[in-house]
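Student: Got a sequence here, can you build the structure:
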Amino acid sequence: MTDQAWWRDAVIYQIYPRSFKDNNGDGIGDLPGVTSRLDYLKTLGVGALWLSPFYRSPQADAGYDVADYRDVDPLFGTLADFDDLLSGAHDRGLRIIVDLVPNHTSSEHDWFKAAMAAGPNSRERARYMFRTGRGEHAEQPPNNWQSVFGGPAWTRVEGEDQWYLHLFDSSQPDLDWTNPEVREEFESVLRFWLDRGVDGFRVDVAHGMIKQEGLPDFEGDQSMIEGGNRGPMWDQDGVHEIYRAWHKVLDEYDGDRMMVAEAWVHPQERLARYVRPDEMQQAFNFDYLLTRWNSKALKQVIDTSIAQSASVGAVPTWVMSNHDGVRHPSRLGLADPGARPNGLTAQDPQPDEALGYRRARALIMLTLALPGSAYLYQGEELGLPDHTTMDSEYRQDPTFHRTQGREIGRDGCRVPLPWQADAPALGFGGEKTPWLPQPESYARYAVDQQEHDDTSMLSLYRQLLQLRQAHQLGRGEVEWQPVEQEAVLSLVNAGVRLVINLGDQTVPMPEGDVLVTSLPDNTFQDGIPANAAVWLRA
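Tutor: Now for the predicted structure:
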């Protein structure tokens, strides 16, 4: 690693393959669909693409239940299609990051099928977390742990005293990472994709692979997000030994290969442990994603993130949305702006779509003005809201089904992208209905409606990304500027001054040449309007 490693200031675009672009017309996005839009992504101005899982899988959890880590699921194409995508991306100067899912496999993975066939105390079962149940007849789970998706985290093997652990769906059995065979297998998987030329890995549930010895009961909040690093199933010190070993594997390859942790860990001091010099290169900054629309809270999380990353020689990351939560334009339009409900339905209070969109335009200006690396979720450059009125019959998230609909789940943020307003499926694919329904509102957000509109969200993203690169904002430093209004934040970074007004009243505009505004220029004649932002030459 050097200070010039590409990932230190990269803007990385998350692609959820089944919802990005459908090339073969079956209603599900695929890898050739991604390849067909590489020029769009290059023009957008991002530097790397993160692909959510495309591996062979029964798709019980949209591909996060992996049956074969070394193959592409036929839904998405072939290994040759992946190689074409990788080659096409590299030809355009775009890096490729792939998702790695090491906490659990699919129940259809050869290892788990062998474990079920082999029986108790076998080498095959030792790769997973099988335990004897409690009670006179082993009728109770081995402990009180709950699944992130709802219900018990244990499933009993039919006709046996043994149960197996699954922190997620019952089709996603947890691996036992104290087993050397598991560690050897995943180092081999890393090398398989590194040999093909991938530039990095996003590590799913990076804080969950090691469980406290003895698997004790826990009475606190066991949820992955709210629970964070609380409980014997999360953020155990043993995970860091794994990442130190993986770091050595990546060091065998040239090109500054990288890893980014999905670790819902609090506080930031704990998160910084994942990005020490001999572990991962980045960790998602979920504290930033979870911060409400509040100037004081945003300043605090920015300062803390920068300081804690710097304490271990790492860089902060900034993320506003991903495939696991309500899209930020919808969250910012809620009565409690920035709150993070687990999905929205037609029966819930609906977000103010226009207000959320306006705030999202301002928030990306703050986000891209910060040093470090930024992650964008597909469609946010279009300003896409969540599908907040999807009928229950279409929902596929295991969270929805395991909780009998009490938890709505993540389908609303995973809806296929709109490319062309007047085409079937809004240009996502062919005539076949997409795997999730698109709301009518998506037509006005379609790429072809924004492509040549200088006031569109897409144009704003392109302009900001171009300026960010030109001024090297990702390699700069934050210098906060004094402000008179509590709802205002102002900072200078590498010759650019950002001012964002999170309040509901217009505030004075500082002196300086305007580089870009979050709303059309004529709305800034009397100052910076409510819920708006500006970049000026510092």
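Student: When you work out contacts or count neighbours from here on, use the C-alpha atoms and nothing else.
Tutor: OK.
Student: residues in contact with the residue nearest to Leu85 when sequence neighbours are not counted?
Tutor: Setting aside the residues directly before and after it, Leu85 is nearest to Thr35 in space (C-alpha to C-alpha, 6 or more residues apart in numbering), at 5.1 Å. Residues in contact with Thr35, defined by C-alpha atoms under 8 Å, 6 or more residues apart in numbering, are Asp84, Leu85, Gly88, Ala89.
Student: Let me have those in CSV, adding secondary structure, neighbour count and distance to Tyr55 as columns.
Tutor: Output for the contacts of Thr35, formatted as CSV (DSSP: H, G, I helix; E, B strand; the rest coil; neighbours: other C-alpha atoms under 10 Å; distance: C-alpha to C-alpha, whole Å):
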residue, secondary structure, neighbour count, distance to Tyr55
Asp84, helix, 15, 16
Leu85, helix, 20, 15
Gly88, helix, 16, 20
Ala89, helix, 22, 19
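Student: out of those residues, which one sits closest to Asp336?
Tutor: Within the set of the contacts of Thr35, Ala89 lies nearest Asp336; the separation is 39.7 Å, counting by C-alpha to C-alpha.
Student: And the closest one, how close does it get to Asp81?
Tutor: According to C-alpha to C-alpha, to the nearest Å, Ala89 stands 12 Å off from Asp81.
Student: now do Leu51
Tutor: Distance of Leu51 to Asp81, computed by C-alpha to C-alpha: 13 Å.
Student: here's the other one to compare against:
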Amino acid sequence: MAPHSTGSPEAPDERWWKEAVAYQIYPRSFNDSDGDGIGDIPGITERVEYLDALGIDVVWLCPVYASPQADNGYDISDYRSIAAEFGTMDDWDALLEALHAHDMRLLMDLVVNHTSDEHEWFQRSRRRDGAYEDYYYWRDGGEDEHGDPTPPNNWGSFMGGSAWTYDELRGQWYLHLYDEKQPDLNWRNPEVRDEIASLVEWWLEKGIDGFRLDAINVISKPEGLPDGSGDTHPTGVELFSHGPRAHDYLRELYDRTFADYDVVTVGEMGETTVDIASEYMGGDGVGLDMLFHFEHMDVDVGPRGRWDPEGWGDWSLPEFKRIMSRWQTQLEAGWNAQYLGNHDQPRIVSRFGDVAERSSAAQQTSSVDDERYRIESAKLLATFLLTTHGTPFIYQGEEIGMTNATFETFDELDDPMMIGAVEDYVAAGKADSPEELRDFWNFQSRDHARTPMQWSNDEHAGFTDGEPWFAVNENYRDINVEAARSDEQSIWHHYRRLIDLRHDEVALVYGEYELLLPDHEQVYAYTRTLDESQILVVLNWSDEPATVDFGHTDGDLDVSDLRVRLSNYDETPSTPGERPLRPFEAVVYRN
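Tutor: Sure thing, here's the model as predicted:
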């Protein structure tokens, strides 16, 4: 099941997953086959041919395991069962077979920093049941002046509030870096690591092609679980990210499982620099092949992080270029996992495209009429994603330019992280009501990525025949797959052409990246070079015309040898710099 790349005998360290284009599916919102309003596995199988037509090589499937859905499936109650709302194990087997029949591979989500509190392990642990007693982090706390129990330390949950919850049955506090229904596993316990290795082996034996490892940078906690400084409920790298035994745990897992299979591992790692990333990857690392870093996802967040309602929304292209170029050129080991959006981020065209460029974040809208360059900017984002170094990950709906939705009231939100951030802000007396933060959640909420996939202009966007679990974005009548596939100039067809181009041009996979014009406020330009092949990508990342002079760039760029290979406009200049670039114009040149 090789991707469509022609390969090259000169290309360094070839791997199937380097040459692939991946597509992330959020099952609950992708396609509903039985009319209950919830996307399911048979619904995904129905769309396999759609993914094949787009040119996808790998599908990353967000969790479909048994779960009470406190955090949309990232709270797992049984790793070897499928959630009833998504289907059965037979349905999952049929999906895997269909993907493999179309030369596509399947990447599952491995969520092992925590489980659901309804998992058998936790239920037995809270009863102090033999070997399960220390499967999780249990600690005694203190007492306040009223004699009420207080947490063991001041750590904060990523969902807001304390990272500790008191369990009456056990009479102790348990640690949860995420929702209180997601207790953290104690990786220090070798029996926990045995359990994890066993379930990984079980899925690999079923024939999957790899894992995306959720929140894998926080599996090792510091000795003594010391208080953090500063906030009432601090979180951060100094507390529990990249803990003292993280490398040991992951190397052990690799040696016991992944090393014996031709699979790919992609770690999700917040608070990770290029130097830290290199320590996890490659032969001298812990066996990870790729990782998702968050540095570029923090380019427009507030000074106190993503969930800070102050200072969000502004970003500069030169800073974005510096971040991305650092990862393109300084990653000493491993491979980039390139992405602009996923199930945890706002829609990319509303964040980095026309809407974000046209006005302040607080004034953003999902109205198609107000998005003058939505199509051009969505194509520009696609061009960037599919021509930079690393394996590109497309999130469902990006290929048709889906936008952020509009949530008028706090009650419309489903995202527990956003809900927790708003509640904490109000509780701290910084806002009188949640609705004062409407602009913030309409820019940053994870809910934007979780509105149902827009397949057609039929009721509920063709996602379901029933009542959808979450409201469909109101612009589905204009933005949908059916309309996009019928228009040869659509965003969808631009993605398809770019995927074909990446499969055909080995330089776009293995070629060296070189940034041009690093300080230009509007233009992001770079080359990809492999042997005699050179590709130049020029992106006017703004809603105003931009002038570039490639005669004054560093390096060995000879624009006279370059010809247009792909563009998001008609009548593209045949030579780079021949005339000003139009708003959000994106051009790929090749010698």
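Student: TM-score of the superposed pair?
Tutor: After superposition, the two chains reach a TM-score (TM-score structural alignment, normalised by the length of structure 1) of 0.90; 521 aligned residues with a C-alpha RMSD of 2.8 Å.
Student: which one in structure 2 is aligned with the residue nearest to Leu85 of structure 1?
Tutor: With TM-score structural alignment as the matching criterion, the partner of Thr35 of structure 1 in structure 2 is Thr45.
Student: so which strand or helix has that match?
Tutor: Following DSSP states H and E, one finds Thr45 of structure 2 within helix 41-46.
Student: count of neighbours near the residue nearest to Asn531 of structure 1 when sequence neighbours are not counted?
Tutor: The spatially closest residue to Asn531 of structure 1, leaving aside those adjacent along the chain, is Leu502, at 4.9 Å (C-alpha to C-alpha, 6+ apart). Residues lying near Leu502 of structure 1 (other C-alpha atoms under 10 Å) number 23.
Student: do the same with Glu168 of structure 2
Tutor: Residues contacting Glu168 of structure 2 under the criterion other C-alpha under 10 Å number 9.
Student: do Gly135 of structure 1 as well
Tutor: For Gly135 of structure 1, the neighbour count with other C-alpha under 10 Å is 11.
Student: can you check Asp91 of structure 1 too?
Tutor: Asp91 of structure 1 is flanked by 10 other residues according to other C-alpha under 10 Å.
Student: What is the equivalent residue in structure 2 for it?
Tutor: Here Asp91 of structure 1 is matched to Ala101 in structure 2, going by TM-score structural alignment.
Student: swap in Val488 of structure 1?
Tutor: Val488 of structure 1 is assigned Val523 in structure 2 as its aligned equivalent, the criterion being TM-score structural alignment.
Student: Can you tell me how far its match is from His389 of structure 2?
Tutor: Look at Val523 of structure 2 and His389 of structure 2: by C-alpha to C-alpha, they are 18 Å apart.
Student: just Arg139 of structure 2 next, same as before
Tutor: Distance of Arg139 of structure 2 to His389 of structure 2, computed by C-alpha to C-alpha: 45 Å.
Student: so what's the alignment partner in structure 1 of Val266 of structure 2 up against?
Tutor: With the correspondence set by TM-score structural alignment, Val266 of structure 2 lines up against Val260 in structure 1. Val260 of structure 1 makes contact with Gly200, Phe201, Arg202, Val203, Met280, Gln281, Gln282, Ala283, Phe284 under the criterion C-alpha under 8 Å, 6+ apart.
Student: rerun that using 6 Å as the cut-off
Tutor: With contacts taken as C-alpha atoms under 6 Å, 6 or more residues apart in numbering, Val260 of structure 1 has the following neighbours: Arg202, Gln282, Ala283.
Student: Need the outlier residue of structure 1, farthest from its centre.
Tutor: Relative to the centre of structure 1, the most outlying C-alpha is that of Glu136, 43.6 Å out, by C-alpha atoms, centre = their mean.
Student: Spit out the contact partners of that residue.
Tutor: Glu136 of structure 1 is in contact with no residue at all, counting by C-alpha under 6 Å, 6+ apart.
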